[in-house]
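I'd like to go over a predicted model; first the sequence, then the structure.
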Amino acid sequence: MRETEFWERMRTHLGDGYYRVWASQHNLGSLGGRTVDEAMAAGIDCKTIWRAVWAALELPARER
C-alpha cells in the first residue's frame, strides 16, 4: 500500500477534519503504543499501520 492510498482511506473513514488529528493522537497497541504518525516516522509499512487502524476502528472486512 502506498502512503497516498493510506491517507485516502483515513480521510474516507474519519473525515477531512478529523483524520489527521486521530493519526497524531490515537495510540495503537498493535503498533507498540505508537500513533499513526509515530509509526510512519519509525518506518513501519503503511499496510501494517492500516491493519492496526482497521482493527481499532472496527471496520468491515471488505475495508481491510
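Right, received. Where do you want to start? Since this is a predicted model, take the numbers as computed values, not measurements.

C-alpha from now on. contacts and neighbour counts both.
Fine.

Count the residues that sit near residue 10.
Using other CA atoms under 10 Å, residue 10 is surrounded by 20 other residues.

ok, now which ones touch it?
residue 19 (CA atoms under 8 Å, 6 or more residues apart in numbering).

What distance do you get for it to residue 58?
Remark: distance between residue 10 and residue 58 (CA to CA, to the nearest Å) = 13 Å.

got another, please set it beside the one above:
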Amino acid sequence: MDAALGDGYARLWAESHVLASLGGRSATEALDAGEAPKVVWRAVWAELGLPSTDR
C-alpha cells in the first residue's frame, strides 16, 4: 500500500477506508480480526484499481 498511496497516506487509508468486500471493515480492522493478509490485499488491490503486476 505504501507504494500505491505513499508512506503517510497508506496507513490512514487502511484505518479509515471501509471496504464492502471485507464485510464493511477497513483493512486494519479486517487484519486485526484475523483475516488473512492475502485476502485483505486482494480487496485493497481491487478497490484501488491497481495494475495486475501489483496483485
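On my side now, so go ahead. This one's a predicted model, so the numbers in the text were calculated from it and none came from an experiment.

which bit of the first structure covers stretch 15-34 of the second structure?
Counting by TM-score structural alignment, stretch 15-34 of the second structure pairs with residues 24-43 of the first structure.

residues in contact with that stretch?
Stretch 24-43 of the first structure is contacted by residues 23, 46, 49, 52, 53, 56 when judged by CA under 8 Å, 6+ apart.

what's the burial count for the second one?
One way to gauge burial is a neighbour count; for residue 46 of the first structure, by other CA under 10 Å, it gives 19.

repeat for the third one
Here the neighbour count serves as a burial measure; for residue 49 of the first structure (other CA under 10 Å) it reads 20.

Not counting its neighbours along the chain, what's nearest it?
Using CA to CA, 6 or more residues apart in numbering and skipping residues adjacent in sequence, the residue nearest residue 49 of the first structure is residue 36, 6.8 Å away.
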